[in-house]
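1. Pasting the sequence and the predicted model now:
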Amino acid sequence: MERPSGKTTVVLHFDYDCFYASVFENQNPALQSLPLGVKQKGILATCNYAARARGECPELVIVEGEDLTPFRDTSKKLFSFLRSHSWNQKVERLGLDEVFMDVTDIINYNVPLLNRSCLSDSFFCLSQENPESGFPCDLTRLAGCVHGSLPEPPPLENPLYVRLLLGSHLAWYLRLQLEERFGFTSSCGISMNKLLSKLAGSKHKPRNQTTLLSLNDAVVLDFVDSHNIRKIPGIGAKTTRLLEQRILSENTRVDVRVHPDISPYGLETLLGGPGSEQGAGLRVWHLLHGVDDIEVKEASDFPTQISIEDTYRGLNSLTRIEEELRKLSASLVRRMRVDLLTVHESAEHGASDQRWMAHPKTLRLSIRSWPAKAETSDWDFSRTSRSQPLPNFVLSLKESVETIAERLTSDTLFPMLKKLHPEKGHIWDLQLINVCVANMIPSGSQAGTSVGRDISIMFKRQDDVLRQWRCQLIYGIMI
């Protein structure tokens, strides 16, 4: 497959090592030398590398990780640090422990600054305004691990190699800063798109990084072919199952890509149909060849959506379901206030108050039920969802979180749930509940009763400024 010509994008993919366990280790350093496990819903969700190295570990120290607040807060702090080193603001968070960075512009700025006669004593510039802001580096070699054969001498005449070389040292510097400043180690992948950088970062973990030296198409194809199809980002479980059924492969990547029945048209036919994404076949065809043209999203001061969910072994009572909806609602409202509120200066007495930076327009409820025994082998993990406009009372700051959560559950979410299965006598057996707010509108861009800018404050400030120029009529004389 012909690849896009002149591709010079450099994308970094950071993955924090054992993130959930690391959060507890940072809170309590005494845990760092112990085999540590994090429990959620009575299940061991993850553990640190000390525990993984021991296999069976009867002395495992288990901590409760049900409350996601410390993980979200830490993730936000680390993301803010990485974002502060971006020039183009193309920094995208994936979950709580992964971050993509498009560093093409900062790399391009440093390329002409290279002194090829003294690469071992190079300086990477981190600011366009301050030439002293940066770090020293040895550009005679790539930093960290490399996937792909490196010619000798290094091909400094190759623009892609030079950009990957600089990208590897920037990744090394940022990883070191994350560890020294915040105490979190990470793995990183360096490549020319999101797909390849994510795959590269998983090659050498933990506390390491890998640059995919993709100087020709053969290296990329061999690298992608070495991965199990289920490990490829962008190819979900349903697509994988359809591909396996079609070509009867052994679930290896190369079997799919080179199969004679696989083509863009064939994939579009296989994956198309009612409700399917348009162009899904071509998208998968590109991924099979290591091509990913989806850009890293620009960072925002607020998230595009806020989602709270929980899983259950079998939630089958409407009373218990309503209770869980109430808990999820409280977590959602609390998270909205953390992520979407900012402090604004008030016009009166120089005081400050909280205002919404953005407000979501849509409320979505999603559930997933456990399959019946006869359906277990063909379970596709799909969710059933329902959306409606978010009620305005959710944005009130006069009521407590618990009061708003109670009303949101009784007035909105519980009726939405019943509409997902309106038939009488339906047997509930929920495996997952997700409550989400989406379609964020920046404050001030749309009028609202509880959000946006207060225009009365603007006129009050204007009145104060113009007071000295005001004319008054006293005893028939204008002064």
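-> Nice, I can see it.

2. Please make it C-alpha for all contacts and neighbour counts, starting now.
-> Will do.

3. doesn't residue 257 make contact with residue 288?
-> Yes: judged on C-alpha atoms under 8 Å, residue 288 makes contact with residue 257 at a distance of 5.9 Å.

4. For the two, work out which one has more neighbours and name it.
-> Each of residue 288 and residue 257 has its neighbours counted (other C-alpha atoms under 10 Å); residue 288 has more, 22 against 19.

5. Could you measure from that one over to residue 222?
-> From residue 288 over to residue 222 the distance is 11 Å, taken as C-alpha to C-alpha, to the nearest Å.

6. From residue 430, how far off is residue 405?
-> In terms of C-alpha to C-alpha, residue 405 sits 21 Å off from residue 430.

7. shared neighbours of residue 288 and residue 257, anything?
-> In terms of C-alpha atoms under 8 Å, 6 or more residues apart in numbering, residue 288 and residue 257 are not both contacted by any residue.

8. coming back round to it: more neighbours, residue 405 and residue 430?
-> Neighbours per residue, other C-alpha under 10 Å: of residue 405 and residue 430, the larger number sits with residue 405, 24 against 19.

9. So that one, which state does it fall into?
-> helix (DSSP: H, G, I helix; E, B strand; the rest coil).

10. Nearest residue to residue 237 in space, please, no chain neighbours.
-> Spatial nearest neighbour of residue 237, chain neighbours left out: residue 230 (7.1 Å); criterion: C-alpha to C-alpha, 6 or more residues apart in numbering.

11. residues touching the one you found, list them.
-> By C-alpha under 8 Å, 6+ apart, the contact set of residue 230 is 236, 237, 240, 251.

12. and the comparison structure, right after this:
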Amino acid sequence: MRKVLHIDMDAFYASVEQRDDPALRGRPVVVAWKGPRSVVCAASYEARRFGIHSAMPAMRAERLCPSAVFVPPDFARYKEVSRQIREIFLRHTDLVEPLSLDEAYLDVTSNKLGIASATEIADLIRRAIRDETGLTASAGVASNKFLAKIASDWNKPDGIYVVKPTQAMAFLAVLPVGRLPGVGKVMQSRLHDLGIQRVEHLRSIPVTVLEQRFGRWGLRLHQLSMGIDESPVRPQRTPKQISNETTFPADLQLDELEPHLHRLAERTWAAAVRQSMLTGHTITLKLKTHDFVNLSRSITLTTAPHSAEDIVGAVLQLLTRVAPVAGIRYRLAGIGLSGFRSLQNGAIQGDLFAAGGNSNAGSVDR
């Protein structure tokens, strides 16, 4: 039986800003560039009371809370604090899988201090983070990654929640199916159509029926409903790509794509901001015709984009490289960002759309 922690910093970027500027403490702080296409990178808990959250358009956040203090993000500073926190993790185990700057999985089954209790380790880590960085973190403790991640959100902020193996089934039973990893709005709607609202309802459906309906994902749903997750904690997990795609309600002509590309660029940039993957130099445009022919065009920029507008500019340039053909319409479009480079200019390369679909999953600064 493994012992897994999920450590999640509380409103990380905003908390760093409030820590470093006492005038911001207790005030609704929004970490974002101001502008018509800017998105919220993080919101303090004071700002969240107004309904502001990560990835929300900054202009909407300003309307929700006119008194909010907008602070431009300082990712170099956040990375440095994240490095401090990572060092605290590594005092206990080398099995640390970062998901973003502000959250990580830790496998403490066999740990460096020989502590038998995973809960005690989580408490030690949270105390060290508070003492050494002045910030708070929440923790989930469980026998696998999936349960630990859900648990870490249970007592936020500055809390801990433990799901013992004997409690896992009851803990999961009452959860909405939307809390399961990989169950987005579309899948949630499909499950609701089957009368599946909570995890306990999902368990009542035979696994063969789920597999017939959803293929291999049906088996995965069944396993999650039973609290089963065998995925190991993998050290140094680094995203290789960020991409978004959309299938149109009706096939479109080439000259009708631009408004949709603007929205895709905004979503791709928001995902890059959330994951702090802002050094991608390669932008890819993917199109699928009405008869399911895939087209892609890529460009590698000298300077990484600094906004959604930069991505839009590159994508529209790529669009001019798609020759208009009479009768050809498009059923899908996608935008990807890759070719990430570290601050030390070490390249991290990846093939866009390799998994076929939206691969912008990641952490929202909670």
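-> Looks like it arrived, so ask away. Note that this is a predicted model, so its numbers are computed, not measured.

13. What value does the TM-score take for this pair?
-> In this superposition the chains share a TM-score of 0.65, using TM-score structural alignment, normalised by the length of the second structure; 309 aligned residues with a C-alpha RMSD of 5.1 Å.

14. Which position in the second structure pairs with the residue nearest to residue 237 of the first structure?
-> Residue 230 of the first structure maps onto residue 178 in the second structure, with residues paired by TM-score structural alignment.

15. Just to be sure, residue 112 of the second structure is in a helix?
-> No: residue state for residue 112 of the second structure (three-state DSSP) corresponds to coil; a helix is not indicated.

16. residue ranges for the helices of the stretch 201-350 of the first structure, please.
-> For the stretch 201-350 of the first structure, the helices defined by DSSP state H, counting those that start in this stretch cover 217-225, 237-247, 253-257, 264-271, 280-288, 318-340.

17. no, scratch that, I was asking about the stretch 1-150 of the first structure
-> For the stretch 1-150 of the first structure, applying DSSP H, counting those that start in this stretch gives helices covering 19-27, 49-54, 69-84, 104-110.

18. next one: the stretch 251-366 of the second structure
-> 258-274, 308-319.

19. Show me what the first one is packed up against.
-> This means helix 258-274 of the second structure. Packing contacts for helix 258-274 of the second structure, counted by 3 or more C-alpha pairs under 8 Å, 6 or more residues apart in numbering; DSSP states H and E, involve strand 242-252, helix 308-319, strand 330-341.

20. Give the burial count for residue 113 of the second structure, as a bare number.
-> Residues near residue 113 of the second structure, counting by other C-alpha under 10 Å: 11.

21. who touches the closest residue in space to it that isn't next to it in sequence in this structure?
-> Take residue 113 of the second structure and drop its neighbours on the chain: the residue closest to it by C-alpha to C-alpha, 6+ apart is residue 92, 6.3 Å away. Contact analysis of residue 92 of the second structure by C-alpha under 8 Å, 6+ apart lists 108, 111, 112, 113, 121.

22. so which of those would you say is closest to residue 148 of the second structure?
-> Residue 148 of the second structure lies nearest to residue 108 out of the contacts of residue 92 of the second structure, by C-alpha to C-alpha, at 12.3 Å.

23. What residue in the first structure is paired with the closest one?
-> By TM-score structural alignment, residue 108 of the second structure lines up with residue 103.

24. what does residue 136 of the second structure give?
-> Per TM-score structural alignment, residue 136 of the second structure is aligned with residue 185.

25. Pretty sure its match sits against residue 174.
-> No: proximity of residue 185 of the first structure to residue 174 does not meet the contact threshold set by C-alpha under 8 Å, at 10.4 Å.

26. Compare these two (neighbour count), which wins?
-> Set residue 185 of the first structure next to residue 174 and count neighbours by other C-alpha under 10 Å: residue 185 wins out with 21 against 17.

27. How much space separates that one from residue 176 of the first structure?
-> Relative to residue 176 of the first structure, and taking C-alpha to C-alpha, residue 185 of the first structure is found at 8 Å.

28. shared neighbours of the two, which are they?
-> Common contact partners of residue 185 of the first structure and residue 176 (C-alpha under 8 Å, 6+ apart): none.

29. Indicate which one of the helices of the stretch 1-150 of the first structure is closest to residue 293 of the first structure.
-> Going by C-alpha to C-alpha, the one of these nearest residue 293 of the first structure is helix 104-110, 14.3 Å.

30. circling back: where's the residue nearest to residue 113 of the second structure relative to residue 65 of the second structure, distance?
-> For residue 92 of the second structure, the distance to residue 65 of the second structure - C-alpha to C-alpha - is 41 Å.

31. same question, residue 261 of the second structure
-> Noted for residue 261 of the second structure: a distance of 29 Å to residue 65 of the second structure, by C-alpha to C-alpha.

32. These two: which has the busier surroundings?
-> Just comparing residue 261 of the second structure and residue 65: by other C-alpha under 10 Å the higher neighbour count belongs to residue 261, 22 against 18.

33. State the number of residues packed around the closest residue to the more buried one other than its chain neighbours.
-> Using C-alpha to C-alpha, 6+ apart and skipping residues adjacent in sequence, the residue nearest residue 261 of the second structure is residue 312, 7.0 Å away. Other residues near residue 312 of the second structure come to 22 when the count uses other C-alpha under 10 Å.

34. Verify the stated contact: residue 312 of the second structure with residue 265.
-> Yes: with contact defined as C-alpha under 8 Å, residue 312 of the second structure counts as touching residue 265 (5.9 Å).
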